[in-house]
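A.B. asks: Just to be clear, the model below is a prediction. Sequence and coordinates:
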Amino acid sequence: MQLDPDTCYETLLARDRRFDGWFFVGVSSTGIYCRPVCAVRTPKRRNCHFFPSTAAAEKAGFRPCLRCRPELAPGHGLLDLSSGLAQAAAALIEEGFLNEGSVEQLAQRVGVTGRHLRRIFHLEFGVSMIDFAQTQRLLMAKRLLTDTSLPAAAVALSAGFGSVRRFNDLFQKRYGLNPMRFRQDSSCAEAGTLTFPLAYRPPFSWQGVLEFLGFRQIDKVEYVDESIYARTVEIVRRDGKHVAGWISIAHAPQRYAIEVTLSSSLTPVIAEVLARVRRVFDLGSRPDLIDLHLGELAAGLPGMRVPGGFTGFEIAVRAIVGQQISVPNARTVLSRIATRFGLSVEGAPFGLLPTFPSAPALASVSPDLLRETGITRIRAEAIVALANEVASGRIALEPMAPLEDTLAALRGIRGIGEWTVQYIAMRALAWPNALPEGDAVLMRHLGFSQTAALKQHASRWEPWRAYATLHVWRLAEQAKLHR
């Protein structure tokens, strides 16, 4: 990513939050690097050096600012194909992929050769993937030391270090400080929980996202009220182990962040949990670009996001179950599926209990058992077939998956139509230009009877058709309420 120093400095002077996380500034007079929204006195232009990533700043010898904390900056959305592959690889690295996997395996995951990925990654971030991964481990460790009271050994392992000794040596070498220097009072809201802030770029329609999620919440798996989103979660690790717990998210508008509280049972997978929460709330979005492009359509709800799923497989099952039935009926079926096939999470708040079943769990279920939850045979067979594809790794339902290959694989499963494919692309693959073709609400509200006419009309919204879809759904619901 090419950075224009003069433009970056003007942004730094303005402390423009729209560009938080898009670049970092290293100050040669202090040896510190900051976010462009840091509240410290603005350094002189001649002392400023601009970097596309935290890893690039640290490779140049700068240490992270203790005030603005660069590890808290918002991430990037998948804005275009040229940078999408590099961003996809970065997202996987942030989740800890290279803690257990290789660069070649990472390249295979995003659908390119290792050589090509190394080249485009360096162009995008200014460092190698290994350097980037090392910086992410250090910043996660710094975050855990600052925001929790976890023992040093737990911090080292949760951040992806193989040993406490390796963690201490690298921390001292990179930052010139003992790791315990960052230890502060625990931010735990109560015993057995951990709390972390995740930043966003304003505006952010917290109420709009809550209403979207609340209308679709699965009883006992999710809880939504006017200020909180909570749910049970299950993560299948690469070693096959299942880790379950619960999370609760609240809004902290004064900090331009959401606050994520999670059960201590999720400590081994903190990085992955936080990455998935970012997907659910679409925190990498650029509302300044999207709302400007959509114009009047977005004016009534600026900063609306396209909510993702905690797992892409869950979104896919939601889409399959929801084909041609009402949302309330789909919620009832999904709750039955979770109660029967999910794991139980004891001690969760708000009456939460089962997790939504993982792909490996449903891959071993017969379609006849799934039919007992209230769905047709063809949908039950589609869910089991998809579960087998996801569990085997042949299909990856996540933002970093190769788009066209994934969509083609989904179309090849009997019982998955184009509306379902596009809905999965919109919420599981985070594809901003997805359009659920033939959607009854879109067709009726916009006055079209043919899918071709809808697609032609929607071309004005490209490349943000998924965001436009949510706004049309919202307007249709408002019109319905005012009849």
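C.D. replies: It's in.
A.B. asks: CA atoms for contacts and neighbours, from now on please.
C.D. replies: OK.
A.B. asks: how about the strands of the stretch 1-150 of the chain, start to end?
C.D. replies: Along the stretch 1-150 of the chain, the stretches classed as strands by DSSP state E, counting those that start in this stretch are 24-27, 32-34, 48-51, 63-64.
A.B. asks: then this one, side by side with the first:
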Amino acid sequence: MHLDREHCVRAVQSKDARFDGWFFTAVLTTRIYCRPSCPVVPPKARNMTFYPSAAACQQAGFRACKRCRPDVSPGSPEWDRRADLVARAMRLIADGVVDREGVPGLAARLGYSARQVERQLLMEVGAGPLAIARAQRARTARLLIETTPLPMAEIAFAAGFSSIRAFNDTVRQVFALTPTELRARVPGSGRAGALGTLALRLPFRAPLNPDNLFGHLAATAVPGVEEWRDGAYRRTLDLPHGHGIVALTPRPDHIACRLTLGDPRDLTVAINRCRRLLDLDADPVAVDDRLRADPLLAPLVDRAPGRRVPRTVDEAEFAARAVLGQQVSTAAARTHAARLVTAHGKPLDDPEGGLTHLFPSPAALAEADPGTLAMPRTRRTTFTTLVRHLADGTVRLGAESDRAETRARLLALPGIGPWTADVIAMRALGDPDAFLPTDLGIRKAAGEVGLPTTPAALTAHAEAWRPWRAYAVQYLWATGDHPVNFLPV
């Protein structure tokens, strides 16, 4: 996108927010970089240059605009849509892998040399993994400075910096302000709010239809781990340095996010997992335009545009729950999962609601006595085999996963067929093109709108929907009256 200068200039001149996160505008005269929708008067076209990432702008010596705050714009939808090396690397960096394991750890997870990863990121993103992680640390530092009472020294290490000097230098370079000056710009910053609790705004590209997104999460919520309370979806989070609790509330122009963290070092990871859960980096205009081109789908899209794919904050958790939900009702699946949570999940305190546990890890589930699992023998075998493979790493569902390879590994396990594998691909792996032609709800909806109803014919017709078939699934599911399709009251 950033290489198409004519289109970029037009987007900046029209202040088009749809392109926020797709590219960044650097102004040669002021040495400032902005998002395309920056409210200030656009610079002359000859003074604009364009970069694919905030990290590339910072590496080239530009500082972030104080008006449009480009460092907090929605992420590029490319890193969710694609499944190649660069996209997987970007997802891993967003999950804090470079901060925890360094560039060698990032490369090892991807199965490439550090040099290859560096070269590919420089070619596409304009910055290497260290620069991208540094930009992410700067963004985290800004959030902590502006929204918490933490001392600057604690913020430095919580944001992932190795020293206070590196923290001070980075903040000054990126924002042209010292950390103290940055805090002073926000009225009440550093004073309000309980330690460890942060109130944030998660941006997204409009439109966003929250009905099926929050309806699905609320209707399938596992007691003790998730709940719908006071207009918010709340759940527990198992994070690299501790646990957390998040409350997510849909607003007209953002998602209100209230995070309670046991360790502030988990802030960036928690935010990115919440964004991934709600599919907030999607490009709904591109998705809906493709699906609207099918005259049979167009009425569904026009009726409620901007549907997202509800995903997950924990890929292994979702895979286990997908097997628990095979051939049973939503209520029965929740009951099975709740029993496992009570028996094997790690307890925690929730002063604000009814959350009691973290969902048990694959290792904990693998140690469970199969005889205590109240399910048919064949499904019990499927479940124990899956959690054992997740625990020993034979099957990996993390951000580094190759989607095609992982799907093939899942299908090789006993009791996991195309429906289960594709639900996991859609919700856990984040594959925007996952499709469920055998799903009874999809086939019923297809018949109601005039689409083919046999799996083979429906799959053939859906070729025109690529690479957004997972979103077509959401529009088709939404034709029913199941609670997953409605925002709870």
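C.D. replies: Arrived safely. Since the structure is predicted, the reported quantities are computational estimates derived from the model, not experimental observations.
A.B. asks: Among the strands of the stretch 1-150 of structure 1, which comes closest to residue 291 of structure 1?
C.D. replies: The closest approach between residue 291 of structure 1 and any of the strands of the stretch 1-150 of structure 1, judged by Cα to Cα, belongs to strand 24-27 at 24.9 Å.
A.B. asks: what's the mean gap between that closest one and the aligned bit of structure 2?
C.D. replies: Here strand 24-27 of structure 1, set against structure 2 after superposition, deviates by a mean of 1.4 Å using mean Cα distance after the TM-score superposition for structure 1.
A.B. asks: To residue 237 of structure 1, which of the strands of the stretch 1-150 of structure 1 lies closest?
C.D. replies: Once the strands of the stretch 1-150 of structure 1 are compared by Cα to Cα, strand 63-64 is nearest, at 30.0 Å.
A.B. asks: and for that closest one, what are the contacting residues?
C.D. replies: Identification of contacts with strand 63-64 of structure 1 by Cα atoms under 8 Å, 6 or more residues apart in numbering yields 31-34, 57-58, 70, 174-175.
A.B. asks: Structure 2: matching residues for that one?
C.D. replies: Under TM-score structural alignment, strand 63-64 of structure 1 corresponds to residues 63-64 of structure 2.
A.B. asks: Pull the contacting residues for the one residue sitting closest to the centre of structure 1.
C.D. replies: Centroid-nearest residue in structure 1, with Cα atoms, centre = their mean: residue 279, separated by 2.0 Å. Residue 279 of structure 1 makes contact with 307-310, 430, according to Cα under 8 Å, 6+ apart.
A.B. asks: ok, which pair from the residues you listed is furthest apart?
C.D. replies: Distance extremes for the contacts of residue 279 of structure 1: the farthest pair is 310 and 430 at 12.0 Å, using Cα to Cα.
A.B. asks: Identify the residue spatially nearest to residue 9 of structure 1, adjacent ones excluded.
C.D. replies: Distances taken as Cα to Cα, 6 or more residues apart in numbering place residue 45 nearest to residue 9 of structure 1, at 7.0 Å, with adjacent residues excluded.
A.B. asks: Equivalent analysis for residue 265 of structure 2, please.
C.D. replies: In space, and not counting its chain neighbours, residue 265 of structure 2 is closest to residue 158: 4.1 Å by Cα to Cα, 6+ apart.
A.B. asks: show me the contacts for that neighbour.
C.D. replies: Contact analysis of residue 158 of structure 2 by Cα under 8 Å, 6+ apart lists 141, 263-266.
A.B. asks: What of residue 183 of structure 2?
C.D. replies: With Cα under 8 Å, 6+ apart, residue 183 of structure 2 has these contacts: 145-146, 189-190.
A.B. asks: Looking at structure 1, which helix is longest?
C.D. replies: Across structure 1, the longest stretch assigned as helix under DSSP state H is helix 129-147.
A.B. asks: what kind of secondary structure is residue 301 of structure 1 in?
C.D. replies: Per DSSP: H, G, I helix; E, B strand; the rest coil, the secondary structure class of residue 301 of structure 1 is coil.
A.B. asks: Do me a favour and get the end-to-end distance for stretch 18-26 of structure 2?
C.D. replies: End-to-end distance for stretch 18-26 of structure 2, by Cα to Cα, to the nearest Å: 18 Å.
A.B. asks: quick one on the thing from earlier: how about the contacts of strand 63-64 of structure 1 in TSV, adding distance to residue 459 of structure 1 and neighbour count?
C.D. replies: Below are these laid out as TSV (distance: Cα to Cα, whole Å; neighbours: other Cα atoms under 10 Å):
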residue	distance to residue 459 of structure 1	neighbour count
31	48	15
32	45	17
33	41	28
34	39	28
57	40	25
58	42	22
70	37	23
174	49	15
175	50	15
